[in-house]
Structure formats: structure tokens, C-alpha cells
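> One predicted model, sequence on top.
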Amino acid sequence: MTATAERGLLLSPFKVGSLQLRNRVVMAPHSTHYADRVESDRLTAYYRARAEGGVGLIVHEPVIVHPSSLSRVGKIWGYARENAEAYRATTDAVHEAGAAIVCQIIHNGRQVDGHESQMPAWYPSEVQRGGTIEISHAMTVEEIAEVVEGFVETARICAAGGFDGVEVHAAHGYLLQGFLSPATNQRTDHYGGTVQNRTRIVLEIIRAIRAELGSEFVIGVRVTGDEVQPGGLNPEDCVEISALLAPEVDYLSVVSGSLASYDRIVPEMSFERGLNVRLAGRIRAAVAPVPVLVTGRIPDPETAERILIEEDADLIGLARALIVDPQWVAKVASGATEQIRPCVYANDCRDSIGGRRALVCMVNPDAGRERELVRIEPRAARRVLVIGAGPAGLEAALTASANGDQVTLLERSSKIGGQLNRASAPKSRRELGRLLRYYQQQLAASSIELRLGVEPDTAMLRSLDPTMIVLATGAVPVPPTNAVLSAWEVLGGATLDAKHVVLQDVAGGNGWPLFAAAELLADTGHEVTVVTAATALGTGIEAAALPPLMRRFKARGVRVEMHSRALPHPEGVVVVRNDTDEERIVPGAALVVESGRRSAGVAGAWDGLGVPVVAVGDVLAPRRLATALAEGRRAGAASFAKDGVA
């Protein structure tokens, strides 16, 4: 931790409009699905935890401004007047904790499929919604006026509910960016054509809110720095638009991407860190002294501090980092940055929202469950034995130790981490190594007794005399048939002599074990063909991770054959056969298979000891990392009754 990150600009007070913020850290807005129509107690607890953790400003998740913006359940109806009272619990909680709070207000535009709203998608012009047959409705001038009033009414309700201001969402392909962008605005009236005309609706909204609520009510706008869309807004266009908006607002929040480049909206771990910083810097140079907020894969306080020092932005927006660790700011302020639980940008959070489920975090099982967290009452320390130092076992051991238990952690291999070591092997997945390093630091700072290279037997277990056992021995690969190696072995460091490798998805998971092995093989000089029987690629990964994966495959020459299977041939070739029985021969190729995993088994030397045993993670059933961490944490925190888990 550098001295500048400890005591520098990041933690310095900063003024935004009428608001004096205690520091420059902003919780950036993101959907949670923790409330439907009306603000909820769950959402209040979620924001309270981040305010208590020390952030300067919270930007509440987007609330919709008009019935035509209803895209799905789990959205707060910002235009519903009952929210004026419902918001109070949240705004009061945030203010009591010392933070300010504004609310993002949005019209979803063409990202409405009509299922919930039973209306066509409103947009400046007729545009086809990607992946559907639906065409948006070109709004009339009267409908534009109706939406402008919807933004104003929503802002009124926010003010009545105790918010310090609003942030108007004019980015990411939603309605207002649809007006701003020449790629989607083909109007010939005074809302289309020139940049001044295309910006008109946003200025009308801002000015109407200002006239209604006055200069003390903060107004920000989320703008794009680059639409990354053919025919869309380029960085120069975005600077020009920002300069038109800046005199009317208290801050600008800079992002990038659109529906045509949706993978940039919530960039996953393979994207460069701080991908929007230079875009924000260009806008800041044009709009100063209006403050500029930047978001987008800012992983640590050192990066945040450098952005401020180099004057690319005035405020640092964090969303996923604060989902993972609500105490992020407090830990920076105390100099305990090594205690920050890292976001690895795996995007389980985005995946849950995209799947129309409540937000979950892979690395923080408690996200969204703040109301359920209870203080462990003082009790006699237990002797907890954790068998297996993979993610589930590490989480169980650290949680039990933090609760005052005497913990021994056994691991049969020579290092901790389990499957994290394999998962983080490809260059594009090395962010996962941050979580592994976090666990190493936490173990070193704890009182946990770690024993590596140990295969426990009954005598050892009896000598340890545990009062409870957490079994976290993980999964093992399904043995491959008719193949040289498994993907598991490749990710573990096994090498191949063959130049050509055919990698087959036998398990059918269509997920990261397959793709990570393909990338690792390509990165080490092999010519790789991925073969899958699936009809669509990447159904086992988060949707926004697929475009960057395909770009990496293209750059490395990785070939993908769907609707196909690979067959070994005795003459040293691999035959790839598709669903119509067409065959392609790959000479001199080695066949590697992703054969899947199975539980390592729950039976062992611990049977018959008369000690409560709880299985967690993949030994219970091979699943996702998020589930392993959640089960490990619950096991580490659990109180045990005479007959097992209470």
C-alpha cells in the first residue's frame, strides 16, 4: 500500500453541487432485483452496509420513469408515488451512516420486450431489438413530452423520499442514448439530425428537473465515452455531447458501450483494468470544472488513486468491488488494504441479473443477505478440523477462526487453492489468482494451523480430537476415455508433444473448463480445434464473456466445430464428424477431452468418530465456485447441536 493511496486524493473530501462528500469513492449504480415496484427492506440493508463501510456517495440502482420502461420484474417503479415514503428507510439509513445518496433514473427504451409492460418498446426511431423479431416504436412528439414529464415526476418522488439528487441515465443503449446516437436516431424533426437536436431531450429533462427542484438538488448524467458501435458515437462525438450537457449538471458519470458492444457495459476479467479511464480523461479536459466520475474495472485503491493524480477523473465509481467488500473504503482508510476481499470480475453478479434472478456475488456470499447476518454470540471455542484447502475449505476455516474457533486445516497437496489453481492458469483468467492470494494472506495472518501434503488417517483424526469436521475435499475428474489427456490435466500443467490438439466437450458443460483449456493450449503454441455437440457456444458461461472469448479464439486461431464429435483413429488422426455425418480429418492431432468432474466422495477416515461432519462444496456435489464459498462460510459460522448442524 503506497502512502498516496493511504492518505491521498481518494479519501479527501469533495464537493459535488450542494453536496460535501466525505471522500471521492462512489458506489456506482447497478440492478439487484432485491425489490419489485417499491423499495424493500432488503435493498435498504444492502445500501446501509455500503454506507457504513465508508463510501462518500451512493448512486441507487436505476428506477424506471414511465410504464413503457418496464422491462422485467425486479424493477422499482420510480414514477409510483408510494415510493416517496418507501425510499425514506434507505435514504435515512445512508445519511445516518455519513454518506450521500442520489438515485439513477432511467427509461429502458428498446431494451423492453413487452412481456411485462405489454407495450411496444419506445425509441426515437424504428430499430430492431437484437436477438428478437421486435421492432421499436418511433415515439411521437407527444410521447417524448410524456417521457420528459416522467423523468421530472420521478425526480420529484426521489426528492420527497430523501434523495440528495438524481442521475439521469443517458448511456448503454437505453432510450436517451438512443436519441443521442446517430446509429439509432433517424428522426427528421427537431429531435434528430444535428448533435444539438439529438441532445435536446436530455437537456429538456435536466432543465425541467432543475426548474422543479432547484439548484440544491444534485443532478448528474451518465454519458458514454465511446459507443463502440458502427455508425455510433465515437470518443470525439461523446466529448462534444458532454460539453453541451456539462453546464446544466453537477457531475458527469462516464462509461462506454452499447447494445452492440454489451460486453463493455460490465466488463469481465479479460478486459483491461480501468478501460474507461482515458475516455473519462478526454471528457474531463473538455468540461472542467464540472466533476467527472469514472467506472469500469478499477480493481484496487492504488489504481483509483493514480486515476485521480493523473486528473483523468474527480470521482471513482465502484460497483462490483463494493458488492464483494462493503468495507472497502474503511479498509483503505485504516491502511488494511490486504484485508480487502477482491473482486475477480467473473460476473456472476451480471449473470444473475441477466437471468432475471436476484443479484448474487461469487466472492461474497453475504451480498444481498445483510438482514440475515447475525452476530455470533460468545461461546466456548470449538476445535474445528477442515479437510481440504480448496475454496470451500478455506472459506470455512477462515470463518470459523474469525469466530474464535481453534482451526486445523489439512490439505493433501503441496499448496492451497484447489481448483482455483487450475481455473487461473490461462492469461485471460488470472484475475482469479487475486482471490487465491487473498486467501494466502488471510491464512498467514490467522491462527489457523495449516498442514500441507497430509492424507489424514483415523489415528491422526483422533489425535486432533475435533469437536466438528468440515469436509471440503472437492471433486476429481471423470477419467477420460480414448483421449491423451483431460482438460483437467491440461489446466494442471500437463503438456503435449502434438502440434495439433482437438479438444472435445464430452461432459457437455460448454463452460470455462473447456474454454480455459483451449486458451491455455493455444497460448502454449498448439493449433486447437474445440469440438462440441452443442447447438450454441458458451451456454455454460456468462453471456457477456462470450464476445471477448471469441475475439481471443480468433486472435489465436482456435477453431470451433459445433454439432460435432471427435473420434480417435488408429492411424494417428482425429476424425471430427458433424450431425450430418460429414467428416474432417485432423492428421497428427492429440485428442483432449473435457470429461467433467465428480465428487471425491464423502466416506473416509472420519467415519465413525462420533463427531459432526458437514460436507461443503464440490465433495457434496460439483457446482459453481459461488456455491462452494457460500457453503464453506455457512459451515464455518454454524453452531452445532448434539445431532449435527443446528
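Sure thing, it's come through.

> rest of the way, CA atoms for contacts and neighbours
OK.

> Val593 against Leu485, yeah?
Yes - using C-alpha atoms under 8 Å, Val593 makes contact with Leu485 at a distance of 6.7 Å.

> neighbour-wise, which of these two wins?
Val593 (29 against 21; other C-alpha atoms under 10 Å).

> how would you label the more buried one: helix, strand or coil?
strand (DSSP: H, G, I helix; E, B strand; the rest coil).

> Contacts only, for the residue nearest to Glu272 when sequence neighbours are not counted.
Leaving aside its chain neighbours, Glu272 sits nearest to Arg297 (7.7 Å; criterion: C-alpha to C-alpha, 6 or more residues apart in numbering). Arg297 makes contacts with Pro267, Glu272, Arg273, Gly274, Leu275, Tyr345, as judged by C-alpha atoms under 8 Å, 6 or more residues apart in numbering.

> another structure for you, compare them:
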Amino acid sequence: MTLAPGTPSPDVFSPGKIGNVTLRNRIVKAATFEGRTPKGRITQELIDFHTEYARGGVGMSTVAYLATSPEGRTDKHCYHWGMDDGGMLRKLTDAVHAEGAAVSAQIGHAGAVANATSTGLRPLGPSRIAAPAGLSVTKACTEADIDRVVEDHVKAARGAAEAGFDAIEVHFGHNYLVSEFLSPKLNRRKDSYGGSLENRARLARRIGRAIRDAMGDRIAVTIKLNMDDGVPGGFWIEEAVQVAKWLEQDGSADALVMTVGSSLLNPIYLFKGEAPLAEFAATQPPVIQMGMKVVGPRMFKSYPYTDAYMLDDARQIRDAVSLPMMLLGGIVDRPSIDKAMDSGFEFVAMARGLLREPDLPLKMQADERRRSLCVHCNRCMATIYQGSRCVLREHVPAVPARG
């Protein structure tokens, strides 16, 4: 809940607790796809990526995106739980812990965001919907598919715990599979998983409850939930408030991370700022480049950037639940952090600012006036296929292109 009048807000550099895990401070490196798992292999480059943020002062770093299922990968270069990682995930968690930070694994199923041409597997969806990355159409989930997806999430949670992760972030946002089920625009089912909000939220609630039943307090569980898909007819804030209440009622989450946007239909809505259409198109195969000339300007829209731009919407969730919450979006300096803390958020999550300056937390701790150097050009989005990085950090080498 929002802090009562006169209640002091926590200092961002004080320890904070999520479930059974205590973080040394309240700054979390948000999940940003790293592009450092060629053909699904966990690499030393991925370990170094997260170790740098731990060394730079974050309380926890989030490894993205570790798919729950083979067809739930975004492409063939995405790791999925069940692959042999050769002990590298344990090496990653040990390396982050050695720097004093906690580490979380983002788990989820990509649904229609998956590239079937790359994975060789037909993607799943709540209904038959377009899966544009692979120029394909999803298979509408059967009851058996849904049961398997739920169990795959449980297996992923177990795998994360066994690899030494302190927490998992269960991905219910960005029009990945669970978010597609939540969306009245994408979910056209007529059974108990479609229609009413209660039905559309059934998969999310089943996954959350199944993980909790299987794991107890063995691993901290955060849930990333959309507040707004950013598309007409999509999931909206009033529904997000109710789903957040249900997740709290179910005891599924130790903390909530609210987000917005659709990787499927409106990706810049999440990031705000400039839309790097030309840079992103240049990374795609020729056939996709041709398509982007037609649909790109409609899909990649520019939105005005402001600091802490999700705060007003996230406050509506904050007022409705008592769970710890993490504010994401435009967290760039102490004023934006203090505004979040004063509004009752226990943690903040940073992404682009840390890509620009991995040691930003240490700099901010040393100088309260320090502001991120990120200019929100979003050109980092176009680097994910060769290793996500800030293009303004020219001294950071790119990861070799993936085949």
C-alpha cells in the first residue's frame, strides 16, 4: 500500500527483502535480452555481462530470457530449461554472488512472439493469431498444451533453484503467451480460458499457484505483469488491478513488477523515446526488411519520454495490493527513485541506464546529484542479435554475430 502520512520511505541503498531473499540495496537490473546465448548455449560473455552489473552496485541482476519450453523460445539462440547448460548457469550465479549481488532468472513462454522459422517449432497462442517474426500462425492451445505449459514453468522454477538463482521473474507481460491469454484482443477462446477476465486470467493464476505449491519459499518469486498492452482492445489497467489482487490472494508472488507494451504489436510503448526503425530493420533478413517498410512505421512508434513514466499507472496497482512492488520505466536519478520510494514502491528496476553505465548505482550512491547518461535513443534495441549494448559505449566490444 501507499505509505501512510508521516511514514519515512526506505532509502534505496538500504537492504530490501523479496520473499526469503535479502538484497543489499533496492536497485534491480531489469531483464533485457542479452543476445549472448548462441544456439541456446550459456556463455562466458553472458556471465561477464551480469557480473559487470553486480560489480557496479545493483542489488540484483535479472537474466533474460530463459524460456520454459522449446517452442516458447524467441528464436533458436534462446536457452530453454531442459537444455544441458554444462554447469554454466551455476557458474553465472556464483560469479554474481561473489560480487555481493543476488541474481534472478526471467522465465516464460514467448507464445506468438516466437520465431517459428528460427526454432523450427510452431508457436502456441490462446487462439490462432499471427506470429510475425517467423511469418507464421500460432496453434491454439489445447487443454493438454496448457497443462504442459504450466508444468514447464514449474520445471523452470526448479531448474533455477538448482542452478543457484535467488529468484525468478515469471513473465506475464509484453504479449508473450500468458499476456496473450490475458488480452481480449488476442484471446478469442470460448472455453474456460477465454471471455471473462476471470477466464482469461486462469492460466496466469494456475502457473503462479503451481510454482508456489512446488517451490514453497525455496526461491523468491516476482511476477512481471502488463498494466496496458498499448494497443486498442488490449489488456488495460482496470483489469491489471484485479489480476494483481488475484495473484496476491493466491499467494503466488513475493513481489510484482508492473510493465506495459507488446513485443508483438507495439514494442516502443514499453521503452518510450525514439523508435530506431532503420537500425532495427538493418538487423533483419531481407524479407523481414521489406515487410518492415510497410508495417514498421505503424508498429514502431515514438512516444514522449519522461522520468518515471510508469509511476502514475503503477500507483493504481500499488494502492490495491500489499505485496512489495518494483517500479520500472525511466528510473534515471535520485529524484525519480525517491519519488518511487515515497509512493510506496520498495524497489526500482533499471535497464537502459545500466546498459549505458553498469556502475551507475555506485556513482549515484557517491553523488546524489548523479543522473544517468542514457538519452533514450533506443538504439540498444537493435543490438540484441549481436549482444545487447549501448551504442554510445564505443569501447564495449560487440559479441560475434550469431549464425
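Looks like it came in fine. The model shown is predicted, which means the values in this text are computed figures rather than measured ones.

> coming back round to it: show me what the residue nearest to Glu272 of structure 1 aligns to in structure 2.
Residue pairing (TM-score structural alignment): Arg297 of structure 1 is matched to Gly330 of structure 2.

> State the distance from its match to Pro286 of structure 2.
Separation of Gly330 of structure 2 from Pro286 of structure 2 (C-alpha to C-alpha, to the nearest Å): 34 Å.

> State whether Ser343 of structure 2 and Ala314 are indeed in contact, as I suppose.
No - Ser343 of structure 2 lies out of contact with Ala314 (C-alpha under 8 Å); the separation is 9.7 Å.

> out of these two, which sits in the busier spot?
With neighbours defined as other C-alpha under 10 Å, Ser343 of structure 2 and Ala314 compare such that Ala314 has more, 24 against 21.

> Surely the more buried one is in a helix?
Yes - Ala314 of structure 2 forms part of a helix when assessed by three-state DSSP.

> Hmm, it is touching Leu327, no?
Yes - here Ala314 of structure 2 reaches Leu327: they are 7.4 Å apart, a contact under C-alpha under 8 Å.

> anything in contact with each of the two?
Common contact partners of Ala314 of structure 2 and Leu327 (C-alpha under 8 Å, 6+ apart): Met258.

> per the alignment, Arg110 of structure 1 corresponds to what in structure 2?
Arg110 of structure 1 maps onto Ala112 in structure 2, by TM-score structural alignment.

> That match and Leu264 touch, don't they?
Yes - applying C-alpha under 8 Å, one finds Ala112 of structure 2 in contact with Leu264, separated by 7.2 Å.

> neighbour-wise, which of these two wins?
Ala112 (34 against 21).

> ok, now how distant is the more buried one from Arg389 of structure 2?
26 Å.

> Next: Ala244 of structure 2.
33 Å.

> of these two, who's got more company?
Each of Ala244 of structure 2 and Arg389 has its neighbours counted (other C-alpha under 10 Å); Arg389 has more, 26 against 23.

> How is the equivalent of that one over in structure 1 assigned, secondary-structure-wise?
Applying TM-score structural alignment, one finds that Arg389 of structure 2 aligns to Val360 in structure 1. Using three-state DSSP, the structure places Val360 of structure 1 in coil.

> and the gap between the match of Arg297 of structure 1 and Ala98 of structure 2?
For Gly330 of structure 2 relative to Ala98 of structure 2 (C-alpha to C-alpha), the value is 29 Å.

> which residue is nearest the middle of structure 1?
Note on structure 1: the residue nearest the mean C-alpha position is Asn347, at 3.3 Å, using C-alpha atoms, centre = their mean.

> Aligned to that one, what sits in structure 2?
Per TM-score structural alignment, Asn347 of structure 1 is aligned with Asn378.

> In this model Leu270 seems to touch that match, though I could be wrong.
No - the pair Asn378 of structure 2 / Leu270 is not scored as a contact, 10.9 Å apart, by C-alpha under 8 Å.

> Just want to check the distance between the alignment partner in structure 1 of Met310 of structure 2 and Ile298 of structure 1.
Aligning on TM-score structural alignment places Met310 of structure 2 opposite Asn276 in structure 1. Asn276 of structure 1 is 9 Å from Ile298 of structure 1, where distance means C-alpha to C-alpha.

> What's Pro126 of structure 2 aligned with over in structure 1?
Looking across to structure 1 (by TM-score structural alignment), Pro126 of structure 2 lines up with Pro124.
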